[in-house]
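In: from the sequence below, what's the structure:
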Amino acid sequence: MAGMTQLVFSPALDRPDLLAAPVAELLGTWPHAGEVQVAEIDPGHADTAAMTEAYGLPLTDSANCVVVSGRRAGEERLAACLVRADTRADVNNLVKRTLDVRKASFHPMERAVEETGMEYGGITPLGLPEGWRLLVDERVLGIARAIVGSGVRRSKLFLPGARLADLPGAEVVPGLAHPS
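Out: Next comes the predicted model:
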């Protein structure tokens, strides 16, 4: 791939400058934080497809975190859905049923950014707001070195996919995603 750039990996705890505040806060107390590495990237390559191409990484090693919301009896219900990058969250069926809402849709970007304290394009399952559900597609757990956001567009986190099931509030949901 022309112009492929080499990534430099560091223990995430050693580079808080490359993490959103809520991510750094979680890593400061998470027992598996020592297994998390961070690499600085060009913020213009924060989108998964651009990042995997620019750095020569397999798309199947990346996991995307999308925030979904819906209402039931006047109560808003939210979940972050973590799915492998070559799949799409089943928002209209499984996510809707899991949240027990009449209609589920992607949470408005401005609200997702404000409520998570993370940048658009960098929202990650690490450091989500207290009380948010985290739905994890089982395929993500099989990634040896999963690539997820760091809360900011200028870096990515790398960690064993199986550890994502150990995040606060994580619920492994078989079939959460379908191939793209």
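
In: when you work out contacts or count neighbours from here on, use the C-alpha atoms and nothing else.
Out: Will do.

In: mind listing the strands for this protein?
Out: 9-11, 37-40, 63-72, 75-84, 87-89, 104-106, 133-137, 146-149, 155-159, 170-173, 177-179 (DSSP state E).

In: please generate a structure for the following sequence too, so the two can be compared:
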Amino acid sequence: MWGLKTEPVQERPDLVAAPVAAALDGWGPAERVLAAPIDPDLADTENCAAAYGIPLGASANCVVIRAKRAGEVRMAACMVSATTRADVNGTARRHLGARKASFAAQDDVVASTGMAYGGITPIGLPQGWAVLVDEAVLQAGHVVVGSGLRSSKLVLPGADLAELPGAEVISGLGVRTD
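Out: As a prediction, this is how the structure comes out:
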């Protein structure tokens, strides 16, 4: 697909981080997930899209946020199209009922997910984390997302992201950047 050399992820567990492999085991839509090796220096969305001929609208970014209310911290992943940015302080914060929301610290995200920064994916996140999926991502057809590693990407139907544990579909989570 595009310039990626994809294979069924079930045949290439070496292309995903351990928490991702564990989450795929027994997840119904896993049979539709493809994995593709990439150059880890090209893992960032824009570089990957340019190098492998992936339209930005077919890439979805996983942005991890930290929402706080009355001293209680809640972590959430926001899945938005690469052509948008996550509305962290508006839509996401209100949806989570938080007083304050911000991007989670990189070191905290890496430590708590067991995934590499630049490869964070909503598949295999810690139990209890919300997965907020922008409605537009579901309508994008196949999307390219992280694999938990910088050296590969996953390709799956965007609509399957709504089937992840903790997933909630939200309209307007992604705000156009142009």
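
In: the first structure: matching residues for stretch 127-135 of the second structure?
Out: Using TM-score structural alignment, stretch 127-135 of the second structure corresponds to residues 130-138 of the first structure.

In: give me the distance between the two termini of that stretch.
Out: 22 Å (CA to CA, to the nearest Å).

In: for that stretch, buried residues please.
Out: Using 16 or more other CA atoms under 10 Å as the test for burial, stretch 130-138 of the first structure gives 132-138.

In: do the same with stretch 17-26 of the second structure
Out: 17-21, 23-24.

In: just stretch 37-49 of the first structure next, same as before
Out: Quick answer for stretch 37-49 of the first structure (16+ other CA under 10 Å): 37-41, 45-46, 48.

In: dump those residues to JSON lines, plus distance to residue 143 of the first structure.
Out: As requested, the buried residues of stretch 37-49 of the first structure are exported to JSON lines (distance: CA to CA, whole Å):
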{"residue": "37", "distance to residue 143 of the first structure": "15"}
{"residue": "38", "distance to residue 143 of the first structure": "17"}
{"residue": "39", "distance to residue 143 of the first structure": "18"}
{"residue": "40", "distance to residue 143 of the first structure": "21"}
{"residue": "41", "distance to residue 143 of the first structure": "21"}
{"residue": "45", "distance to residue 143 of the first structure": "21"}
{"residue": "46", "distance to residue 143 of the first structure": "20"}
{"residue": "48", "distance to residue 143 of the first structure": "16"}
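
In: ok, those vs residue 121 of the first structure, which is closest?
Out: residue 46 (6.0 Å; CA to CA).

In: how far away is that closest one from residue 150 of the first structure?
Out: Where residue 150 of the first structure is concerned, residue 46 of the first structure sits at a distance of 10 Å (CA to CA).

In: so who does the residue in the second structure sticking out farthest from the centre touch?
Out: Computed with CA atoms, centre = their mean, the residue of the second structure farthest from its C-alpha average is residue 70, at 27.6 Å. If you count contacts by CA atoms under 8 Å, 6 or more residues apart in numbering, residue 70 of the second structure has them with residue 99.

In: which residue in the first structure lines up with it?
Out: When the first structure is aligned by TM-score structural alignment, residue 70 of the second structure is paired with residue 73.

In: can you get me a residue count around whichever residue in the first structure pairs up with residue 9 of the second structure?
Out: In the first structure, residue 9 of the second structure lines up with residue 12, judged by TM-score structural alignment. Neighbour count of residue 12 of the first structure, defined by other CA atoms under 10 Å: 26.

In: which residues do residue 46 and residue 150 of the first structure both contact?
Out: residue 122.

In: what's the burial count for residue 176 of the first structure?
Out: Using other CA under 10 Å: residue 176 of the first structure sits among 23 other residues.
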